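[1] pasting a predicted model and its sequence here:
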Amino acid sequence: MSKVEFWSDQGCSTRVELREGQSLLEGLLSAGQKIPNSCRAGLCHACLMRATSDSVIPSAAQLGLSKLQCQQHMLLACQCFPQQALSVSLPEHDDDWLGTVSGLRKYNDQVLELSLKVDGHWQAGQHVLLWRDEVHARPYSIASRCDADKQIVLHIKRHRQGLVSDWCHDQLAIGDTVGLSKPEGHCCYPRDDGSAELILVATGTGLAPLYGVLLEAFAQGHEGNISLYIGETNVKSFYLIEELLELADSHSNLSVHLVLSESGVAVPSKWPLLVGELASLVVEKHPRLRGVKVFLCGNPRMVEELTKRCFFAGARRGDILSDAFVSAVQTPQVED
């Protein structure tokens, strides 16, 4: 067993013994500590903690963190399986942002557009943690450019028993103030090559960061061809289609493709519909991807599958940018 000492914000310490194979997060939650968490896959960073300088941090607990975060002895509790004694605390959130709700728009029964007025800088396609309270948070990708309006736009999908998503859909009102982490992530428009071909592939609200990338690309005068593929299993799940088709009408280098896995579904005649398996269709239409920049956002299985297939089709690893959307683990502490 590994022994952990947890220091609360009040300066009180609690000692916890971790069972074999039990993560730091699981051990602290089992001991009754309120530790923010969500995906438990090392992606959302809601469970970020700080260790003392003399603690030995497992390398896997710092995968995905910045160099500065590692230097500050930060770790991801859900990925931390210590072999030695560890002393940890929750980090201070003095650098977090406050956002004022400035817009609420329902795209459909499942997806809400949440607009927040903030004072800070971000890049379209990055993600933030949206805090409901001191414990419950959920990561959402940014679908808007950082311009003079300073409006961060998030696409909030309602999840069954989702504490954060239900709160956004049912309780937030114009003028409310919410907490946000500082933006992170690299799924952003590459400003170094305005002539490169871009392929954007999304499922669900994976469209959010890619919509932001599109807006940034056109604002920067991108000249290369851009192909956007949106995959859904239900035609009612598509959203933002009119706006996307208007973008395609005004930018000749943009093509939009809506992909359904089954045929025989009635859709508006002007919708550019494809029927088939999303990953296969993308690779079939783009068999040679050397020099192409690929963005993959949404279902983790789709992201993993297309990452492999795009690499074997010639795309360099550095040219494949991805953001896998993992649902929160359903527990009494966090549900979303």
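    Thanks, I have the structure now.
[2] every contact and neighbour count from this point should use C-alpha atoms.
    OK.
[3] residue 26: which element?
    Per DSSP states H and E: residue 26 is located in helix 24-30.
[4] buried residues in that helix?
    For helix 24-30, a neighbour-count test (16 or more other CA atoms under 10 Å) marks 24-29 as buried.
[5] comparison target, given below:
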Amino acid sequence: MSHPGVARDQKPPVEFTKDRNGISQVILHNPRGASARVSLHGGQILSWKTDHGEELLFTSSKAIFKPPTPVRGGIPICFPQFGNHGTLEQHGFARNKIWVIDENPPPLPPSNSNGKAYIDLLLKPSEHDLKIWPHTFEFRLRVGLSADGYLTLTSRIRNINCKPFSFSIAYHTYFSITDISEVRVEGLETLDYLDNLCQRERFTEQGDAITFESEVDRVYLSSSDVAIFDHERKRTFIIRKEGLPDVVVWNPWEKKSKAMADFGDEEYKQMLCVDGAAIEKPITLKPGEEWTGRLELSYLPSS
């Protein structure tokens, strides 16, 4: 029997499934037909599709979907560090762990609940994690898909330690683009950035927009909204963020692509990473304190 007001072919807002390795996944659907797929492996978004079924995120054809290897593409969460420092693995361990569905999520603000499909995930440290990063935390992640097809990721990280700790974080978003040579990024003009290709030396952005003709690996500091213009596909992505002052811009280009086992040699042409992040000034939480960061991704047709 069909429910009144629900079209027969309309999918439920939240659907539970498993991948070929038996890892649980959650698919969010909105009434217009847009969708987002979230894996409990890493709490990682693997797919975000328009209401016409067009994929907005890039995933490598050579990506490995077996924990503890992180998946190359989608939106991996880099926590408690971004980059490669000390004894922690590159980009931290959150993207390699199996998360759980959060049974006691915080309530949604009334303004956010309208027509939104969402799922709440939770990560707590294992005994192994505590050996390499001795801090007890709760990381709550809410992934939401709005009636307009916008994707939101809200992170709440609470210190349940008896001493303070610091972390950095990035939503390492792989956007699907037509051709890296035809893309420009706006919203980072005049900002300072740390260049990872020059030992994190600090420079100031001189261009009106960022365009790409070689490898780029930068952390732009204290940015507001950012736009990615994909001229060939006539699409613009908008990145809005709260609690995430920095923006990572990354494309590995030809040489580095060939050196990555889980990335196709030519795939750098079809992807661009632009991340909402907090990197330059790590976030410090006192015992009992909680930090919230929010990323909203949207898209619109551009002329």
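    Received the coordinates, thanks. Source: prediction; values computed, not measured.
[6] can you give me the TM-score here?
    Superposed pair, TM-score by TM-score structural alignment, normalised by the length of the second structure: 0.25. Supporting alignment: 136 aligned residues with a CA RMSD of 6.8 Å.
[7] show me what the helix holding residue 26 of the first structure is packed against.
    For helix 24-30 of the first structure, the helices and strands in contact under the criterion 3 or more CA pairs under 8 Å, 6 or more residues apart in numbering; DSSP states H and E are strand 13-18.
[8] pull out the buried residues from the strand it packs on.
    16-18.
[9] adding distance to residue 163 of the first structure, write these out as TSV.
    Below are those laid out as TSV (distance: CA to CA, whole Å):
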residue	distance to residue 163 of the first structure
16	28
17	29
18	28
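[10] nearest to residue 215 of the first structure, out of these: which one, please.
    residue 18 (47.1 Å; CA to CA).
[11] check contacts around that closest one.
    Taking CA atoms under 8 Å, 6 or more residues apart in numbering, we find residue 18 of the first structure in contact with 1-4, 24, 27.
[12] please apply the same query to residue 16 of the second structure.
    Taking CA under 8 Å, 6+ apart, one finds 24-27 in contact with residue 16 of the second structure.
[13] name the member of those with the most neighbours.
    residue 27 (24 neighbours; other CA atoms under 10 Å).
[14] related to what we said a few turns ago, mind listing which of the contacts of residue 16 of the second structure are in strands?
    Among the contacts of residue 16 of the second structure, the residues falling in strands (DSSP state E) are 24-27.
[15] from those, which single one is nearest residue 140 of the second structure?
    Once CA to CA is applied, the member of these that ends up nearest residue 140 of the second structure is residue 26, at 15.6 Å.
[16] touching, that closest one and residue 14? I think so.
    Yes - in this structure, residue 26 of the second structure is within contact of residue 14 by CA atoms under 8 Å, at 6.8 Å.
[17] who touches both of those two?
    residue 119.
[18] of the buried residues of strand 13-18 of the first structure, closest to residue 97 of the first structure?
    Nearest member of those to residue 97 of the first structure, counting by CA to CA, is residue 16, at 32.2 Å.
[19] next, count neighbours for the closest residue to the closest one other than its chain neighbours.
    The shortest distance from residue 16 of the first structure to any residue other than its chain neighbours is 5.1 Å, reached at residue 4 (CA to CA, 6 or more residues apart in numbering). By other CA under 10 Å, 21 other residues sit near residue 4 of the first structure.
[20] list the contacts for residue 4 of the first structure?
    Shown in contact with residue 4 of the first structure (CA under 8 Å, 6+ apart): 15-18, 24, 85-88.
[21] how about those residues in a markdown table, adding distance to residue 170 of the first structure?
    A markdown table is the format used below for the contacts of residue 4 of the first structure (distance: CA to CA, whole Å):
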| residue | distance to residue 170 of the first structure |
| --- | --- |
| 15 | 39 |
| 16 | 38 |
| 17 | 40 |
| 18 | 38 |
| 24 | 33 |
| 85 | 44 |
| 86 | 41 |
| 87 | 39 |
| 88 | 36 |
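[22] closest to residue 275 of the first structure among those residues?
    Of the contacts of residue 4 of the first structure, the one sitting nearest to residue 275 of the first structure (CA to CA) turns out to be residue 24, at 44.6 Å.
[23] how far away is residue 228 of the second structure from residue 175 of the second structure?
    9 Å (CA to CA, to the nearest Å).
[24] and the helices in the stretch 101-250 of the first structure?
    Using DSSP state H, counting those that start in this stretch, the helices of the stretch 101-250 of the first structure run over residues 163-170, 207-219, 241-250.
[25] looking at the ones you listed, which is buried most?
    Most buried of the helices of the stretch 101-250 of the first structure, by mean neighbour count (mean count of other CA atoms under 10 Å): helix 207-219, with a mean of 23.
[26] angle of it against helix 241-250?
    20 degrees (axes from the mean of the first three to the mean of the last three CA atoms, to 10 degrees).
[27] what's the burial count for residue 195 of the second structure?
    When neighbours are counted by other CA under 10 Å, residue 195 of the second structure comes out with 17.
[28] and for residue 291 of the second structure, the neighbour number?
    So residue 291 of the second structure, with other CA under 10 Å, has 14 neighbours.
[29] mind listing what it touches?
    155-158, 285.
[30] that one in helix, strand or coil?
    strand (DSSP: H, G, I helix; E, B strand; the rest coil).
[31] what separation do you get for it and residue 155 of the second structure?
    Taking CA to CA, one finds residue 291 of the second structure at 8 Å from residue 155 of the second structure.
[32] quick one: neighbours of the residue lying closest to residue 271 of the second structure once chain neighbours are set aside, just the number.
    Once flanking residues are discounted, residue 271 of the second structure sits nearest to residue 176: 5.0 Å by CA to CA, 6+ apart. By other CA under 10 Å, the residues close to residue 176 of the second structure number 20.
[33] pretty sure residue 176 of the second structure is in contact with residue 273, am I right?
    No - Residue 176 of the second structure lies out of contact with residue 273 (CA under 8 Å); the separation is 9.0 Å.
[34] if we can go back for a sec, from the contact counts, what lies against the helix or strand following the helix holding residue 26 of the first structure?
    The helix or strand immediately downstream of helix 24-30 of the first structure is strand 48-51, counting by DSSP H and E. Other helices and strands packing on strand 48-51 of the first structure, by 3+ CA pairs under 8 Å, 6+ apart, are strand 74-76, strand 86-89.
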